[in-house]
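Trainee: Below are the sequence and a predicted model for it; my questions follow.
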Amino acid sequence: MALFWLMVVALLVVAAQAILFGKRSLGKLFYTRRLSASQCHVGEPLEMIEELENRSSLPLPWLRLEAMLPVAFQFAGSADLVISEGTVYQNHQSLFSLGRRVRIVRRHPLLARQRGMYRLDSVSMGVGDLFGLVRVNRPMPLQLDVTIYPPYLPSHHMPDAYSSWQGEMEMRRWINEDPFLITGVREYRSGDPMNQVHWAATARTGELQVYQHGYSADPELLVVLNIELNEQMWSTVTEPAAAEYAISCTATIVDDLLGRGMKAGFAHNAIIPYEDEERAYIAPGYGIEQLYLILQMMAELQLKIRRPFSQLIKGLIPEDEQRMPTDILLVTPYVSEAIEASIEELRNEGMRVEVLLLPSVEQMKQNYSMLMEQFRLKGARPSSIGKSS
């Protein structure tokens, strides 16, 4: 008889703990996640910060967090984090216990390793009782968007002809600045008049800043990227590493031009996530806002060909006869007869066209792989966990 009642009490205890540590546990469990930045370049570090709070007066025997994340992020390993990586997504699982009325802050260092636009939109939380009789899962909806821009290339990875082209561009600029054309701000230099001080920027940076003026003969430069690696390619880019090199090369050129106070725009022949053809063209402009507008477009473009490069060039011929000629820089891995004919049409319209030939496909792949390896070796620090009651 005593054994019977002992079994009854045991069953009641097991049932009670299953109720206490089961579904009710999720009612007072709160989770948030954020990233240290919403935009970055490939190769730059980020930090994913998770906050877990148990507002219940009872501890959680075990808690499992599971999330699917893009492979664009390289995570550091930790004792409580298991990562299963595929070609597109990586599955993250962590299992631990959580005390009563406690808040945990988990910081995961990571490295951006793939250009694009990504959304981190869900996490699944699972809890259960001591004996595993009850398991309850609940998805936690999130909306974290992050944009990863292409990396800039070091000078020794840029095409050999780029340095000489830079010199030619500088030679076409006048020495005197245009006092009516303000392109940004820069640090104060000895001899700068005090009436050129930008007081708002000075207060923001803590260092004396002055207006940066454009030049009277600044060219209106349009950088045009050819995503085709050869003349036979007509749909999907078959060598992604080479194409990423071409994109990074173009990003480096645009950053350099705008950093020198020049006026730059961007166009390309790759697929974009919009049907509007105009979204693949950014008119020349000045400043940091123009740079990030172009970098955003570069992050969006897909490695698929929207139209042949020769057709894209023809579309640049101005319809308005009164439009001023524009300097055009074509960044392309090759020049075919069709491309050469389209270039000649642009020049006949009075437009200055220069061609920057990229290295061979194998050389582009090698250069980009070396750059990615440098980023990978930088890695990320081991994940850290902090607690506060």
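Mentor: The structure has been received and is ready for your questions.
Trainee: Please make it C-alpha for all contacts and neighbour counts, starting now.
Mentor: Will do.
Trainee: neighbours around residue 9, how many?
Mentor: By the criterion of other CA atoms under 10 Å, residue 9 has 12 neighbours.
Trainee: Also residue 205?
Mentor: Neighbour count for residue 205, taken as other CA under 10 Å: 11.
Trainee: So it versus residue 36, what's the distance?
Mentor: Separation of residue 205 from residue 36 (CA to CA, to the nearest Å) stands at 21 Å.
Trainee: again, but for residue 179
Mentor: 39 Å.
Trainee: same thing with residue 237?
Mentor: Distance from residue 237 to residue 36, by CA to CA: 33 Å.
Trainee: Between the two, which is the more surrounded one?
Mentor: residue 237 (19 against 11).
Trainee: so the more buried one touches residue 226, yeah?
Mentor: No - at 11.3 Å, residue 237 and residue 226 do not qualify as touching, with contact defined as CA atoms under 8 Å.
Trainee: Tell me where the protein has helices.
Mentor: Along the chain, counting by DSSP state H, helices occupy 2-21, 23-27, 161-171, 199-205, 240-259, 287-300, 309-314, 337-348, 361-378.
Trainee: okay, those helices, which one's buried deepest?
Mentor: Greatest average neighbour count among the helices of the chain goes to helix 240-259 (a mean of 22), per mean count of other CA atoms under 10 Å.
Trainee: contact partners of it?
Mentor: For helix 240-259, contacts defined as CA atoms under 8 Å, 6 or more residues apart in numbering pick out 150-153, 158, 223, 225, 227, 229, 237, 263-265, 286-288, 291, 295, 298, 303, 331-332, 358, 361-362, 364-365, 367-369.
Trainee: repeat that for 6 Å
Mentor: Contacts to helix 240-259, defined as CA atoms under 6 Å, 6 or more residues apart in numbering, come from residues 150, 151, 152, 361, 364, 365, 368.
Trainee: second one coming, line it up with the first:
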Amino acid sequence: MFKQETLATLVVIFAIALILGQPVLAWMLGLLFVTVLLADRWSRWSLGRVRYERSLSQSHAFVGDKVVLTMRVVNPKLLSVPGLRCSDVVPARFDYGTPVLPSTKSNSVVLSRGLALRPYEAVSWQIELQCKVRGLHFFGPVELSASDPFGLNTTSTSIDAPTRLIVYPQLANLPNLTLRPRQPMGDRRTQRQLLTDPTRTIGIRDYQATDPFKTIHWGATARRGALQTRIFEPNTTLDLLIVLDLDTFEHYWEGIHPDLIEYLISVAATAASAAERGQWNFGLYANAGSVDSEQLARVPLGRSPAQLGAVLEALAKLVPYSVVGLPQLLRRIGSEFPWGATVLVISAVPSQDMQGTLLRLAERGRRVRWLYGGDGRLPVIPGVEVEALPFDAAWQATHITQITVDQAR
């Protein structure tokens, strides 16, 4: 790139050529000066008002889904941009179908493309991405660099406009997973009347000798001249607390089992999906943190339409290692669990501390089910249902291990 001192030198030489009566040299120097000045101004103005847009066909997807990445560059001015290069920082865990460059940002690469823009022209291109691993993925920033038509000067600018993609965990195949209610009082209607909710009256009928005196509807009795009894709505509910343990060995110095961690996360996602289909209250607790938060992952009990999305998003953002032992976490938060709730523990560590903690939880009125993903014989705990998870080679062969998660911006 020509500096201001270079332009000043050309002017001096041009003046000397005129004084010495060298018209050819003066003409060539003048032409060179005009070219250099034009190239300098062109490079300075070329990126003015140029817009770079990046979008995804969907912001949330499951492992195995395909997402279309669309990039668009707009030049809304009369000056063309003959030598434009877009260098976009993108997650390294996708196949872009073209060579990529290394990036200084962790777990990222640089997707580069060169093009030319005529006046008032917009150019767009698309790449189909295959979602292979769960996680929170960020696209951006992008660096735009442009040169003048003569290739003498180059100018660049950086646009910090991140695009976020959340990839939910792969759902595991658990045909034997069934969720049964423990507490027969609540919000879910049943066909068979086991108990009734005294706060919900659905009608009246004639009084019978076996009816409790407190169920008499005195207003209806006065109107009809005969004793009338309230009819209450029969219902049940299931409060399901999904408790996920990302420890895969009893001692931290033994390391981690990445495939098993991803499988346990997938089992938790499958359980949440089953609870949503059954219209149950459900929530999530995990002994791991989130990639964009320093807090342990936690989604309170709920049954709103957005509950499943909140749980899946929390699972997608989990870092693949625990930060606290699950027995310690359960002792801390176990008192918050509603009485009669079903606590679905997903863990692969059969330690004595774990078994004792689950036993105490069951003794305090919670129904505890343990989906056990470890090796060896199933643990036997009085009052706790223990079921083996089918973690087999077929699941591992179709799954790509995720060891790290893209850092949040």
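Mentor: Great, that's in hand. Fair warning: this is a prediction, and the values are worked out from it, not measured in the lab.
Trainee: Any chance of TSV for the helices of structure 1, columns distance to residue 144 of structure 1?
Mentor: Converted to TSV, the helices of structure 1 look like this (distance: least, CA to CA, whole Å):
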stretch	distance to residue 144 of structure 1
helix 2-21	30
helix 23-27	22
helix 161-171	38
helix 199-205	29
helix 240-259	25
helix 287-300	16
helix 309-314	35
helix 337-348	42
helix 361-378	24
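Trainee: quick one, which of the ones you listed is nearest to residue 183 of structure 1?
Mentor: Proximity to residue 183 of structure 1 (CA to CA) singles out helix 287-300 among the helices of structure 1, at 5.9 Å.
Trainee: Give me the mean deviation of the closest one from structure 2.
Mentor: Here the mean offset of helix 287-300 of structure 1 against structure 2 after fitting is 1.7 Å, by mean CA distance after the TM-score superposition for structure 1.
Trainee: by how many degrees do that helix and helix 240-259 diverge?
Mentor: 170 degrees (axes from the mean of the first three to the mean of the last three CA atoms, to 10 degrees).
Trainee: now helix 287-300 of structure 1, how far from the centre of its chain.
Mentor: Its chain's C-alpha centre and that of helix 287-300 of structure 1 lie 11 Å apart, by CA atoms, centre = their mean, to the nearest Å.
Trainee: What of stretch 219-235 of structure 2?
Mentor: With CA atoms, centre = their mean, you get 52 Å for stretch 219-235 of structure 2.
Trainee: quick one: buried residues of it?
Mentor: Within stretch 219-235 of structure 2, the residues scored as buried using 16 or more other CA atoms under 10 Å are 220, 221, 227, 228, 229, 230, 231, 232, 233, 234, 235.
Trainee: Would you quantify the distance from the fourth one to residue 371 of structure 2?
Mentor: Between residue 228 of structure 2 and residue 371 of structure 2 the computed distance is 49 Å (CA to CA).
Trainee: likewise the first one?
Mentor: Look at residue 220 of structure 2 and residue 371 of structure 2: by CA to CA, they are 51 Å apart.
Trainee: Disregarding residues adjacent in the polypeptide, which is nearest to residue 51 of structure 2?
Mentor: residue 74 (5.1 Å; CA to CA, 6 or more residues apart in numbering).
Trainee: what's near enough to touch the alignment partner in structure 1 of that neighbour?
Mentor: Aligned counterpart of residue 74 of structure 2 in structure 1: residue 53 (TM-score structural alignment). For residue 53 of structure 1, the contact set (CA under 6 Å, 6+ apart) comprises 29, 30, 102, 103.
Trainee: any idea what the third one aligns with in structure 2?
Mentor: In this case it means residue 102 of structure 1. Using TM-score structural alignment, the partner of residue 102 of structure 1 in structure 2 is residue 121.
Trainee: That match reaches residue 75, doesn't it?
Mentor: Yes - between residue 121 of structure 2 and residue 75 there is a contact under CA atoms under 6 Å: 5.5 Å.
Trainee: With neighbour numbers in mind, choose between the two.
Mentor: Neighbour totals were compared for residue 121 of structure 2 and residue 75, and residue 75 leads with 23 against 15 (other CA under 10 Å).
Trainee: From residue 120 of structure 2, how far out is that one?
Mentor: 5 Å.
Trainee: Just list the residues touching the spatially most central residue of structure 2, thanks.
Mentor: Central residue of structure 2 (CA atoms, centre = their mean): residue 166, 3.3 Å from the mean position. Residues counted as contacts of residue 166 of structure 2 (CA under 6 Å, 6+ apart) are 60, 135, 136.
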